[in-house]
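Asks: what would the 3D arrangement of this be:
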Amino acid sequence: MQDLLQVSKPDLEDESYVAINLCSELESLLYLFQDQIYRVEIVKKFRNRDEIIYGKRNQLKKAFFNLLKNAFEAIPNEGIITIEHYREGDFIYAIISDTGVGVPKEKLELLGTPFFTTKDEGTGMGLTQVFSTIYQHGGTIDVKSREGTGTTFTIQFQTKITEQIGAVDLDLQYVKGQSFKEYFC
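Replies: Coordinates of the predicted model:
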């Protein structure tokens, strides 16, 4: 129940939007999985490393942590996780692919649904948090998977989301001799 409440109203909700270098955040998250490097090869294809998005850093880190955790867990023995990052036009893409067990075609549409899981020990809330966070940041998420081959999550963010971070263009006119208080009231 706590997981459901977390997704519906995250405790990080009051976190402010900041400039985020997604490449740096992905690199830092990979350090949390150092104990898996002996069995899973990590391939990083980071282009446009200096590009930034605006968002709630901790919410996004939690979402990408969940995606990486799922990718590692989907690989039963040895395999490869590929992480791509690039800019194309007005969009930043982050792609996480694994060579894991994959998701059955008939269950692919259910990913992100609360309480749906393909894991014996899962709660079904990890991907719900991922989808929720990506959508709250004006992004999109696309999933492709084949059983026995692996899964690919493609996340797309707009590079310009000023409306979502509260920037408003006000048409204020200064009148000479007007006080500061009168100017803003």
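Asks: all contacts plus neighbour counts: C-alpha atoms, from now on.
Replies: Noted.
Asks: now Thr152: closest residue in space, sequence neighbours ignored.
Replies: In space, and not counting its chain neighbours, Thr152 is closest to Ser97: 4.2 Å by Cα to Cα, 6 or more residues apart in numbering.
Asks: could you verify that the one you found is part of a strand?
Replies: Yes: membership of Ser97 in a strand is supported by DSSP: H, G, I helix; E, B strand; the rest coil.
Asks: and it, how many neighbours?
Replies: By other Cα atoms under 10 Å, 22 other residues sit near Ser97.
Asks: if I look at Asp142, how far off is Gln34?
Replies: Distance of Asp142 to Gln34, computed by Cα to Cα, to the nearest Å: 27 Å.
Asks: returning to what we had before: my read is that the residue nearest to Thr152 contacts Ile75, right?
Replies: No: using Cα atoms under 8 Å, Ser97 is not in contact with Ile75, being 11.1 Å away.
Asks: following up with a second sequence; could you model it the same way so I can compare the two?
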Amino acid sequence: MKDLRSAANKKLYNISMGFIIVFMLLGLVVVFLRSDVIGWGFYVQVLLVIVLSTLLLLYPKKETNYMKTFIIVVTMFYFYTLFIMYPETSSTLLLICLIPGVSILFFLPKLFYLSLIINGLLMTFIFSYIFFSDHGKNYPHIYDDLIGNLINFFASQALLFLIFYLTYTRMRKQQLYYQQIQQAERFKTTGQLAAAVAHEIRNPITVVKGFVQLYKEDQSIPKQTKEHFSLMLDELHTAELVISDFLSIAKTKEQGEVNIINVSNCLHSVVELIYSYALLHNVKIKVDVEEGCYISCSLMEMKQLFINLLKNAIEASPFGGTLLLEARMKNRFVEVNVIDSGNGMTAEELKQIGTPFYSLKSKGTGLGLTICFNIAHKYNGTIHFTSELGKGTKVKLQFPAKKDQNENSHVCD
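Replies: Below you'll find the model as predicted:
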């Protein structure tokens, strides 16, 4: 039920729901033929069959969480109605045991856990009623082996929980793996484009820049014209920076000198480098770094990664804002957090983070964060962005922790 847009899935769903609706209608026919007197319970069952059948048929056209929740609630009412109306039928208990299994089809954790809890509470109440009040009068098949039925019920719920947990976890891993493949393909395409184009663009820019510098020094050219030359040189410099970013992406597969580095020393060194840039934007940097954090990586590339992230955070922060830089050990990983107090991002903007050529800056290229993701991936690290409009952005980095090797440890100066 995850995706009913394709013709094959929709056809399979319609056939399956057709069988379910036919069986529910056959149940009504059996009750009608066997009952001498048709009571209110039968009409309730008819109403529930109509409502549930309608929901199942409408679901492919409106796959919303509200629709899924409504289907589970009506299904629960239907199965419990059968259990109460036909106490002599033992199979109704089996249907109740399978109620959380219906929500597994939707793969919504909250909906599954909610149905599991409600089902457990209701059956606990029913078993208590049978033991203390009914005494086997209406439910002899349950009362005769109350403990056994109780154990079987909760065992079935535990089994459904295990099936859901393992299946959902596997699907999440596959989804993450698929996203990583897509990201790797984007990086590969960008790298190939960079390798093919960057050098070809750099050569003519170098020539143009050389002539502009030469003419700028020419005393015969009016001073007003030379001011235009300065503007041209600035724009050419900007173009060279973009090309350098292209080349950095193209060279991501090349491994730099890898050492065991002290994260605390590295971060303090980076903060010193970018401190003047923070002062320019009137942004205060607070550093909360735990000692004893070590990772294996290229010092130069790691500095580039942190500088890019801190620079983005400073630019995103309001004038007079505060930027928090944290680092600590968490399980077997070193976690680094960069937290700003800027305007934040929407969910759609977060999805595009790290995509080449996507940037929220007016003159940005988006290549800086692409390089950051490449560096993190190279050293088995991860970068995760969380943000909310008006509440700033948090960037969480995690790298496998390494032990301090003293003389082999490379300390950032």
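Asks: before we move on, back to that, between Ser97 and Ile75 of structure 1, what contacts are shared?
Replies: Common contact partners of Ser97 of structure 1 and Ile75 (Cα atoms under 8 Å, 6 or more residues apart in numbering): none.
Asks: would you map the strands across structure 1?
Replies: In structure 1, the segments counted as strands under DSSP state E are 18-20, 40-46, 53-55, 79-88, 91-98, 140-146, 150-158.
Asks: against Phe32 of structure 2, how distant is Thr382 of structure 2?
Replies: 62 Å.
Asks: contacts only, for Phe153 of structure 1.
Replies: Phe153 of structure 1 is in contact with 95-97, 141-144, counting by Cα under 8 Å, 6+ apart.
Asks: who has more neighbours, Thr382 and Phe32 of structure 2?
Replies: Each of Thr382 of structure 2 and Phe32 has its neighbours counted (other Cα under 10 Å); Thr382 has more, 18 against 13.
Asks: and the more buried one, what's its match in structure 1?
Replies: For Thr382 of structure 2, the aligned position in structure 1 is Thr140, judged by TM-score structural alignment.
Asks: same thing with Phe154 of structure 2?
Replies: When structure 1 is aligned by TM-score structural alignment, Phe154 of structure 2 is left unaligned.
Asks: spatially nearest residue to Phe154 of structure 2 (excluding sequence neighbours)?
Replies: Using Cα to Cα, 6+ apart, the nearest residue to Phe154 of structure 2 is Gly120, at 7.6 Å.
Asks: excluding its backbone neighbours, what's nearest Leu48 of structure 2?
Replies: Leaving aside its chain neighbours, Leu48 of structure 2 sits nearest to Tyr78 (6.0 Å; criterion: Cα to Cα, 6+ apart).
Asks: can you show me the helices along structure 1?
Replies: Secondary structure of structure 1 (DSSP state H): helices at 2-8, 22-30, 57-74, 126-136, 180-184.
Asks: and Ile161 of structure 1, which of the ones you listed is closest to it?
Replies: Closest approach to Ile161 of structure 1 among these (Cα to Cα): helix 126-136, 11.4 Å.
Asks: and the closest one, how far from structure 2 on average?
Replies: By mean Cα distance after the TM-score superposition for structure 1, the fitted helix 126-136 of structure 1 averages 0.7 Å away from its aligned residues in structure 2.
Asks: which residues touch that helix?
Replies: The contact list for helix 126-136 of structure 1 (Cα under 8 Å, 6+ apart) reads 7, 59-60, 62-64, 66-67, 111-114, 140-141, 155.
Asks: quick one: which of the residues you listed has the most company?
Replies: Ranking the contacts of helix 126-136 of structure 1 using other Cα under 10 Å puts Phe64 first, with 24 neighbours.
Asks: hang on, that residue packs against Glu27?
Replies: No: counting by Cα under 8 Å, Phe64 of structure 1 does not reach Glu27; the two are 10.9 Å apart.
Asks: OK, contacts around Tyr93 of structure 1?
Replies: 84-87, 154-157.
Asks: try 7 Å this time
Replies: 85-87, 154-157 (Cα atoms under 7 Å, 6 or more residues apart in numbering).
Asks: could you turn the buried ones of these into a ChimeraX selection?
Replies: A single ChimeraX command selects the buried members of these (16 or more other Cα atoms under 10 Å):
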select :85,86,87,154,155,156,157
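Asks: using a markdown table, lay out the contacts of Tyr93 of structure 1 together with distance to Thr118 of structure 1.
Replies: As requested, the contacts of Tyr93 of structure 1 are exported to a markdown table (distance: Cα to Cα, whole Å):
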| residue | distance to Thr118 of structure 1 |
| --- | --- |
| His85 | 27 |
| Tyr86 | 30 |
| Arg87 | 32 |
| Thr154 | 20 |
| Ile155 | 21 |
| Gln156 | 25 |
| Phe157 | 27 |
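Asks: spatially nearest residue to the residue mapped onto Val43 of structure 1 from structure 2, not counting backbone neighbours?
Replies: Using TM-score structural alignment as the criterion, Val43 of structure 1 maps onto Lys286 of structure 2. Computed as Cα to Cα, 6+ apart, the closest residue to Lys286 of structure 2 that is not its neighbour in sequence is Leu324, at 4.8 Å.
Asks: the one you found -> structure 1?
Replies: Matched across to structure 1, Leu324 of structure 2 falls on Thr82, judged by TM-score structural alignment.
Asks: separation between that match and Glu41 of structure 1?
Replies: In this view, Thr82 of structure 1 and Glu41 of structure 1 are 8 Å apart by Cα to Cα.
Asks: identify all contacting residues around stretch 245-265 of structure 2.
Replies: For stretch 245-265 of structure 2, contacts defined as Cα under 7 Å, 6+ apart pick out 191-192, 194-195, 198, 289-291, 293-299, 367-368, 371, 374, 409-413.
Asks: ok, and for it, which residues are buried?
Replies: Applying 16+ other Cα under 10 Å to stretch 245-265 of structure 2 flags 245-250, 252, 259-265 as buried.
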